[in-house]
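> Provide a 3D model corresponding to the input given below.
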Amino acid sequence: MNAKKLAYKPVGMVLGMVAGAAAGLIFKQVWKAVEGEQDAPNATDEDRRWGEILLAAALQGAIFAVVKAAVDRAGATSVRKVTGEWPA
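Predicted coordinates for the structure are as follows:
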């Protein structure tokens, strides 16, 4: 691993944590708007329907992926602005 990748590693880890927290908050709000409930169902919730559980999982996965990609891209773009090089 080269020095640039190693130097960016902690930045990427922090950005990942920020992305996860932001995605969790966004998902809670989206779920509340979609189903009118505070908490999304867990896969093992016996009283929940298959469709409800799969919808929650699909929304959560999509939101996490989009937020992570946006945060990663913004982080890489910021590093290039500061250093002049893309963190490959």
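> from here on, contacts and neighbour counts on C-alpha atoms
Noted.
> What is the burial count for residue 84?
When neighbours are counted by other Cα atoms under 10 Å, residue 84 registers 10.
> The structure of the following sequence is requested for comparison with the preceding one:
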Amino acid sequence: MSRVVSRGASAVSGMLGGALAGAVFKQVWKFVSGKEDAPQATSDEYGWGEILVAAAIQGAIFGVVKAAIDRSAARGIHRATGK
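Predicted coordinates:
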């Protein structure tokens, strides 16, 4: 039973983490660049540099948010189930 709960919690935390990381990235990008939206990789109006910097920032933020949420979820499940 705890495996089912763990997988369900992992799925939910992954979705919430993705949404949270996206919101954080949008605010960071707005602060760093002064622009409302980050460049899309397929957009012709941005150069390689801006696209790659945006992707690197987005990846770093996503990684940190995912690790924090995964760690919190694992600790919560461990406290709740003892496993």
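> can you map out the helices along structure 2?
Applying DSSP state H to structure 2 gives helices spanning 2-33, 48-81.
> Arrange those helices in a markdown table, one row each, with mean neighbour count and distance to residue 40 of structure 2 as further columns.
Output for the helices of structure 2, formatted as a markdown table (neighbours: other Cα atoms under 10 Å; distance: least, Cα to Cα, whole Å):
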| stretch | mean neighbour count | distance to residue 40 of structure 2 |
| --- | --- | --- |
| helix 2-33 | 15 | 13 |
| helix 48-81 | 15 | 7 |
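> Indicate which one of those helices is closest to residue 39 of structure 2.
Residue 39 of structure 2 lies closest, by Cα to Cα, to one member of the helices of structure 2: helix 48-81, at 5.8 Å.
> Aligned to residue 77 of structure 1, what sits in structure 2?
Aligned counterpart of residue 77 of structure 1 in structure 2: residue 75 (TM-score structural alignment).
> likewise residue 62 of structure 1?
In structure 2, the residue paired with residue 62 of structure 1 according to TM-score structural alignment is residue 60.
> Leaving out sequence neighbours, find the closest residue to the residue nearest the centre of structure 1.
Residue closest to the average C-alpha location in structure 1 (Cα atoms, centre = their mean): residue 64, at 3.1 Å. The shortest distance from residue 64 of structure 1 to any non-neighbouring residue, by Cα to Cα, 6 or more residues apart in numbering, is to residue 23 (5.2 Å).
> ok, the one you found touching residue 69?
No - counting by Cα atoms under 8 Å, residue 23 of structure 1 sits too far from residue 69 to count as a contact (11.0 Å).
> All set now, cheers.
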